[in-house]
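Participant: quick one: sequence plus predicted model below, questions after.
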Amino acid sequence: MPREYTVVTPEPVTAVDGARAAAEIDPYLGLGKLWNGGGLQIATDDGLVLAIVRSTYVEDPADASVLLGVDVEAGSWLTEAYAPGTDPVSDAVVQALVRNTGGRVVVEAVPGGPRPATAAPVTAAPATTDEGARS
């Protein structure tokens, strides 16, 4: 089932942030630009792992909090990411992105309602060697 992630961060997520997160999980993941620079595609030879869309500034934190089901602070940025399924590599890249940007993530399995995946910044240790690499 496709999965949608919304990453809440204090600053906008950049393509460099996405590339760094992907490289932490698997240095052989490929990167591509989406929509004239409006996003980043992360893929293996087998297909798409994750698409990360350009960040949006939160104009109304109360509205964003209601929509996401978690508190969203004023001055935050929202970044959407999409995975074609529940691949652990997609999850690992998002968790690395969250860890590196000081953010948190809300995960929605499409269709369905949002469910908080982490209510606080992730504190997982960085990936080592080839953890999360596909065979």
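Facilitator: Received the coordinates, thanks.
Participant: from here on, just use CA atoms for contacts and neighbour counts.
Facilitator: OK.
Participant: and stretch 99-113, end to end?
Facilitator: Counting by Cα to Cα, to the nearest Å, you get 24 Å between the two ends of stretch 99-113.
Participant: return the set of buried residues in that stretch.
Facilitator: Within stretch 99-113, the residues scored as buried using 16 or more other Cα atoms under 10 Å are 99-109.
Participant: just to be sure, which of these are found in strands?
Facilitator: In strands, defined here by DSSP state E, the members of the buried residues of stretch 99-113 are 104-109.
Participant: just to revisit the earlier point, out of the buried residues of stretch 99-113, which is nearest to Glu4?
Facilitator: Glu108 (5.1 Å; Cα to Cα).
Participant: now for the helix or strand where Ile42 lies, which elements pack on it?
Facilitator: Here Ile42 is covered by strand 39-44, with elements defined by DSSP states H and E. Contacts defined by 3 or more Cα pairs under 8 Å, 6 or more residues apart in numbering; DSSP states H and E place strand 39-44 against helix 15-25, strand 30-34, strand 47-53.
Participant: helices and strands around the very next helix or strand once past the last one, which ones?
Facilitator: Moving toward the C-terminus from strand 47-53, the next helix or strand (DSSP H and E) is strand 56-57. Other helices and strands packing on strand 56-57, by 3+ Cα pairs under 8 Å, 6+ apart, are strand 77-83.
Participant: coming back round to it: quick one: closest of the helices and strands packed on strand 39-44 to Thr9.
Facilitator: helix 15-25 (11.7 Å).
Participant: alright, now check it against this:
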Amino acid sequence: MSAEWVILSGQHVDAVAVLSGAAEVDPDIGVRQLWDGDALQLVDAGGVVLLTLFQSRRLESTVDAERLLGRPLPRPLPEGDERLWWTEIHAAAQPPFRGTAEQIVRNTADAAGGTAVSRAAAGH
């Protein structure tokens, strides 16, 4: 089972943001590239998949993001124009991995200058 998250950011969430977000939590977290770079998977030292981040997609407007989320966007939004980058994440939802995965998501969003949003809050 996984928890669904989204990072909304003014820029593409790159590997540097992901690695810096993960390193703050645990410097021993490993990274695997999936589907020719369309996704990154973070695993703990025991090989447990903590989260899978999919390639960021550019949205034309905040209205598109609200439609996808099914609710108004959190405020404040990342700085920039109306267009946002949308990065989907599937994170471990079971204890004790859930807390680690959620912290990595939040740290990655901060490193990318964005906001982490749980999709569960929208009933997904």
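Facilitator: Arrived safely. Not measured: the values here are computed from a predicted model.
Participant: pick the one among the ones in strands among the buried residues of stretch 99-113 of the first structure closest to Ser90 of the first structure.
Facilitator: Closest to Ser90 of the first structure out of those is Val107 (11.6 Å), distances taken as Cα to Cα.
Participant: counterpart of that closest one in the second structure?
Facilitator: By TM-score structural alignment, Val107 of the first structure lines up with Ser118 in the second structure.
Participant: ok, and the closest non-adjacent residue to that match?
Facilitator: Trp5 (4.5 Å; Cα to Cα, 6 or more residues apart in numbering).
Participant: give the buried residues for the one helix or strand that neighbour maps to.
Facilitator: Using DSSP H and E, Trp5 of the second structure sits within strand 2-9. In terms of neighbour count (16+ other Cα under 10 Å), strand 2-9 of the second structure has its buried residues at 3-9.
Participant: same deal with stretch 48-67 of the first structure?
Facilitator: 48-55, 57-58, 61, 64.
Participant: ok, which pair from the residues you listed is furthest apart?
Facilitator: Farthest pair in those, by Cα to Cα: Leu48 and Pro61, 31.5 Å.
Participant: closest one of the buried residues of strand 2-9 of the second structure to Gly123 of the second structure?
Facilitator: Using Cα to Cα, these come closest to Gly123 of the second structure at Glu4, 10.7 Å.
Participant: before we move on, the earlier item: could you export the ones in strands among the buried residues of stretch 99-113 of the first structure as a markdown table, including distance to Val16 of the first structure?
Facilitator: Rendered in a markdown table, the data for these read as follows (distance: Cα to Cα, whole Å):
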| residue | distance to Val16 of the first structure |
| --- | --- |
| Arg104 | 18 |
| Val105 | 18 |
| Val106 | 21 |
| Val107 | 22 |
| Glu108 | 24 |
| Ala109 | 26 |
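Participant: could you pick out the longest helix of the first structure?
Facilitator: Criterion DSSP state H: the longest helix present in the first structure is helix 88-101.
Participant: the most centrally placed residue in the first structure: what's it in contact with?
Facilitator: In the first structure, the centroid-proximal residue (Cα atoms, centre = their mean) is Val94; its distance is 3.8 Å. Val94 of the first structure makes contact with 5, 21 under the criterion Cα atoms under 8 Å, 6 or more residues apart in numbering.
Participant: that one maps to what in the second structure?
Facilitator: Under TM-score structural alignment, Val94 of the first structure pairs with Val105 in the second structure.
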